[in-house]
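# One predicted model, sequence on top.
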Amino acid sequence: MVDFGVAELTIEMVAESQMGLKALGAGLAVGLTGIGAGVAEMGIGSAAVGATAENKDIFGLALLLTVIPETIVIFGLVVSLLILF
């Protein structure tokens, strides 16, 4: 019979594994929402700069539309905190 050296799982090992997976999930929640917001702001930001260059009165609206994708990152942060705690 071949022994592969597989140890018995203890309670501590399972708890540490669960904590590691929680941290991985929290990191993915923040990281993926950050990437998504960056991709969204890429298009919105360039359009906002172009619109502002043509009409200075639209600056406030352009700034508001640029800030909206950042709320997605805040939601990702809230989800990650809920996962961890």
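Great, that's in hand.
# Could you use CA atoms for every contact and neighbour count after this?
Noted.
# So for this structure, the centremost residue is which one?
Nearest to the geometric centre of the chain sits residue 30, at 2.4 Å (Cα atoms, centre = their mean).
# Isn't that residue up against residue 83?
No - assessed by Cα atoms under 8 Å, residue 30 is found out of contact with residue 83, at 11.3 Å.
# Tell me how many other residues crowd residue 33.
Counted with other Cα atoms under 10 Å, the neighbours of residue 33 add up to 21.
# right, and it touches residue 73 too?
Yes - contact criterion Cα under 8 Å: residue 33 and residue 73 qualify, at 5.2 Å.
# Leaving out chain neighbours, which residue sits closest to residue 59?
residue 52 (5.6 Å; Cα to Cα, 6 or more residues apart in numbering).
# got the contact list for the one you found?
Contacts for residue 52 (Cα atoms under 8 Å, 6 or more residues apart in numbering) come out as 58, 59, 62.
# let's bring in a second model and compare:
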Amino acid sequence: MEGDIANMGQFIGAGIAGLGTGLAALGVGNVAGNFLAGALRNPSAAAGQTATLFIGIAFAEALGIFSFLVALLLMFAV
């Protein structure tokens, strides 16, 4: 009985950690959407901001990958 409750806690924690991957996708969409909004307002400055765009996307995606790894560790760690 005690092992079942521990397994349930593992899977609930992994599910909550797995939400981070979906939230990271929303973050990437937010970064790209704001870049496009700014690029449409001032197209001449858009070329200078592409490096910032890729850095923002990389940070948001890295958080999603870390969240995915935490979910895997919670599910399969002994």
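Received it, and whenever you're ready, just let me know what you need. For clarity, every value in this text was computed on a predicted model and none was experimentally measured.
# give me the element the residue nearest to the centre of structure 1 is part of.
Secondary-structure element containing residue 30 of structure 1, defined by DSSP states H and E: helix 11-54.
# centre of the chain versus that helix, how much separation?
Computed by Cα atoms, centre = their mean, to the nearest Å, the chain-centroid distance of helix 11-54 of structure 1 equals 2 Å.
# counterpart of the very next helix or strand once past it in structure 2, which residues?
Remark: after helix 11-54 of structure 1, the chain's next helix or strand is helix 59-67, criterion DSSP H and E. Mapped onto structure 2 using TM-score structural alignment, helix 59-67 of structure 1 spans residues 50-58.
# mean per-residue distance, that stretch to structure 1?
Superposed on structure 1, stretch 50-58 of structure 2 shows a mean distance to its aligned partners of 2.2 Å (mean Cα distance after the TM-score superposition for structure 1).
# List the buried residues of that stretch.
53, 56, 57 (16 or more other Cα atoms under 10 Å).
# swap in stretch 35-47 of structure 2?
35, 39, 46.
# Please pull up the equivalent of residue 6 of structure 2 in structure 1.
So residue 6 of structure 2 corresponds to residue 18, using TM-score structural alignment.
# how deep is residue 19 of structure 1 tucked in, by neighbour count?
14.
# now swap in residue 35 of structure 1 and tell me
Other residues close to residue 35 of structure 1 by other Cα under 10 Å number 12.
# What of the one 10 residues further on?
Residue 45 of structure 1 is surrounded by 17 other residues when neighbours are defined as other Cα under 10 Å.
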